[in-house]
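A.B. asks: Quick check, what structure comes out for this input:
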Amino acid sequence: MAGNGQRRRPVVALYERIADAVHDGTYPPGSTLPSEPKLAGELGVSRPALREALLLLQEDGLLSVRRGVGRTVNDSPPRRGFEQLRALEDLLGPVRVRALLRSREEPTDFTTQHLLAPAGSELRFWESVLVGADLAVALSHEWAAPDDVLARLHPAFGEALSGEPAVSMLAVLTECSRAVALTAVSQVSATLLGRRRGEQLGRPADTPAVLVTQVVRVEGTPVLAAKHMLPTGAPALAVLQSP
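C.D. replies: I've put the predicted structure just below:
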């Protein structure tokens, strides 16, 4: 254990040096860091130690990796995450929502379980890609409860969905729920993109990803269920835990 700690200390010290340089304006928000060889030379450190420190800074939300550009300093600290019910595009922003599919479909095993949708019912289904400055950062599948459930519990949500605005379904729900109490539960798991999702996100099928399953309720009844797929390289999504 002591040996592991000794090996880690240079990386932690290097992490702090780069973080300090970000905070004091040496590397201002939006700026691009020097290449790894150049930065290692400037700091007088080995490239393996630098690479590990940069990875930690990326995980903690200070840096992002942009294809064809390199590592850049984020414009702001990591946003608060799923302890608040907010649309994914707000949490990962700045991104835009590109609609892939807006349709109605019969319940699947997923929607039967999470929306309690009876057989034979019809559910609105939205498939969207969230696109950042230079690449896709998330894929969302969202389903709304049957129309009769929405008419009883949240008619404004059902009416707003009919317009099919260029945002996520959750963004529609939160926007029209200022006088409606919403509760939600999200589960996070690790997975791989797979072939179809990889094609939609422009990444190999074996790319690691985080899968967020989300259910939003009104008066204890589910009105929205979603799957959000965030591949490696997506912006950090912070989750605050309270005692």
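A.B. asks: going forward, measure contacts between C-alpha atoms and count neighbours the same way
C.D. replies: Will do.
A.B. asks: Check the offset of the longest helix that the chain contains from the chain's centre.
C.D. replies: In the chain, taking DSSP state H as the definition, the longest helix is helix 2-23. Relative to its parent chain, helix 2-23 has a centroid offset of 27 Å by C-alpha atoms, centre = their mean, to the nearest Å.
A.B. asks: Just after that helix, pick out the following helix or strand.
C.D. replies: Counting by DSSP states H and E, the element after helix 2-23 in chain order, helix or strand, is helix 36-43.
A.B. asks: helices or strands next to that next one in the packing?
C.D. replies: In this structure, helix 36-43 packs against helix 47-59, with contacts taken as 3 or more C-alpha pairs under 8 Å, 6 or more residues apart in numbering; DSSP states H and E.
A.B. asks: Another sequence for comparison is provided below:
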Amino acid sequence: MAARRPQRRPVVELYERIVEAIRRGTYPPGSTLPSEPELAADLGVSRPALREALILLQEDGVITVRRGVGRTVNARPTRPGFERLQPVEQLLGDGAEVRPLVRVVEDPTDLVMQHLLVPARCEVRFWESVIAVDGIPSCLVEEWCAPDEVLAAVDRELPAALEAAAAQPRTMLHAVTALHLPLSGASTVTATVLGRRRGEALGRSPDTPVVLITQVVSAEGTPLVAAKCALPSGAPGIPVRQSR
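C.D. replies: Here you go, the predicted structure:
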């Protein structure tokens, strides 16, 4: 029996048609795609099929979807991604700005004691920030750091650097990485929903789907910072490069 040639799914064919149109310059990098009804009419396809192809294009980093802006064609090559330890405001690319919400000293939570290996009776810094991209709230960052005596044992400048950075529009990790310490990080990625409090901070519904990244940053085996980064649906993608 003759081997059958594999057939591509219609949504994949539509995906490739749009990619080819981008290559030809019909939709150049940096441009905004036409509205969904206009694009469906231009391509002669149904809106449900187009919507599926657009989701794949966003997942693959070909386009970026932002509330109030629309679907923008990305430029290539992609920027350095999550495989490199850097502040989330840098990971989200140009147009990202930090909006501080909370800068306090508090008792450690169970999460902090688990990840930063601190005793229950101590005080730790807690920062909460919204990262806006092109003016749109796109990420909520919650960060805790080890007590000052632990920080100072790693680098005596760390406590003062964090104290000074608290008044500036930056994340805790930004302040720590600025000292060029030998840092390493470990992260887990979870799919969840925003919840009421985080939803209020981002101006989104509590049941908005969200990718939650929990990250612990250490210096030569000493945990310094524990963070949670909540990226709701529609947030810019963060590239991850892999090899074997």
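A.B. asks: which other residues reach the longest helix of the first structure?
C.D. replies: Here helix 2-23 of the first structure makes contact (C-alpha atoms under 8 Å, 6 or more residues apart in numbering) with 27-29, 49-50, 52-54, 56-57, 62, 73.
A.B. asks: any idea of the angle that helix forms with helix 47-59?
C.D. replies: Angle, helix 2-23 of the first structure to helix 47-59, by axes from the mean of the first three to the mean of the last three C-alpha atoms, to 10 degrees: 60 degrees.
A.B. asks: quick one, helices of the first structure?
C.D. replies: Residue ranges of the helices in the first structure, as given by DSSP H, are 2-23, 36-43, 47-59, 88-92, 109-115, 147-153, 155-162, 169-175, 195-201.
A.B. asks: Would you convert those helices into CSV that also reports mean neighbour count?
C.D. replies: What follows is those, written out as CSV (neighbours: other C-alpha atoms under 10 Å):
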stretch, mean neighbour count
helix 2-23, 14
helix 36-43, 13
helix 47-59, 18
helix 88-92, 20
helix 109-115, 16
helix 147-153, 15
helix 155-162, 16
helix 169-175, 20
helix 195-201, 16
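A.B. asks: Including distance to Ser121 of the first structure, could these go into JSON lines?
C.D. replies: Formatted as JSON lines, these follow (distance: least, C-alpha to C-alpha, whole Å):
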{"stretch": "helix 2-23", "distance to Ser121 of the first structure": "53"}
{"stretch": "helix 36-43", "distance to Ser121 of the first structure": "55"}
{"stretch": "helix 47-59", "distance to Ser121 of the first structure": "42"}
{"stretch": "helix 88-92", "distance to Ser121 of the first structure": "27"}
{"stretch": "helix 109-115", "distance to Ser121 of the first structure": "10"}
{"stretch": "helix 147-153", "distance to Ser121 of the first structure": "9"}
{"stretch": "helix 155-162", "distance to Ser121 of the first structure": "15"}
{"stretch": "helix 169-175", "distance to Ser121 of the first structure": "19"}
{"stretch": "helix 195-201", "distance to Ser121 of the first structure": "26"}
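A.B. asks: closest one to Leu139 of the first structure among those helices?
C.D. replies: Comparing these against Leu139 of the first structure with C-alpha to C-alpha, the closest turns out to be helix 195-201 (7.2 Å).
A.B. asks: That closest one: average distance to aligned residues in the second structure?
C.D. replies: Comparison of helix 195-201 of the first structure with the second structure after fitting gives an average deviation of 0.5 Å (mean C-alpha distance after the TM-score superposition for the first structure).
A.B. asks: hang on, the earlier thing: so for Gly81 of the first structure, which of the helices of the first structure sits nearest?
C.D. replies: Taking the helices of the first structure one by one with C-alpha to C-alpha, helix 88-92 is closest: 6.5 Å.
A.B. asks: mean shift between the closest one and the second structure?
C.D. replies: With mean C-alpha distance after the TM-score superposition for the first structure, helix 88-92 of the first structure averages 0.6 Å from its match.
A.B. asks: neighbouring contacts of that helix?
C.D. replies: 79-81, 95-97, 130, 168, 170, 235-237.
A.B. asks: Check stretch 232-244 of the second structure too.
C.D. replies: 58-59, 61, 64-67, 78-83, 91-92, 138-139, 193-194, 208-211.
A.B. asks: do that again at 7 Å, thanks
C.D. replies: With C-alpha atoms under 7 Å, 6 or more residues apart in numbering as the test, stretch 232-244 of the second structure has contacts from 61, 64-67, 81-83, 91-92, 138-139, 208-211.
A.B. asks: shouldn't Val73 of the first structure be in contact with Pro34?
C.D. replies: No - here Val73 of the first structure lies out of contact with Pro34, judged by C-alpha atoms under 7 Å, at a distance of 11.3 Å.
A.B. asks: More neighbours: which of the two?
C.D. replies: Val73 (22 against 14; other C-alpha atoms under 10 Å).
A.B. asks: ok now stretch 74-92 of the first structure, how far from the chain's centre?
C.D. replies: 8 Å.
A.B. asks: What residues sit buried inside stretch 215-226 of the second structure?
C.D. replies: By neighbour count with 16 or more other C-alpha atoms under 10 Å, stretch 215-226 of the second structure contains the buried residues 215-219, 222-226.
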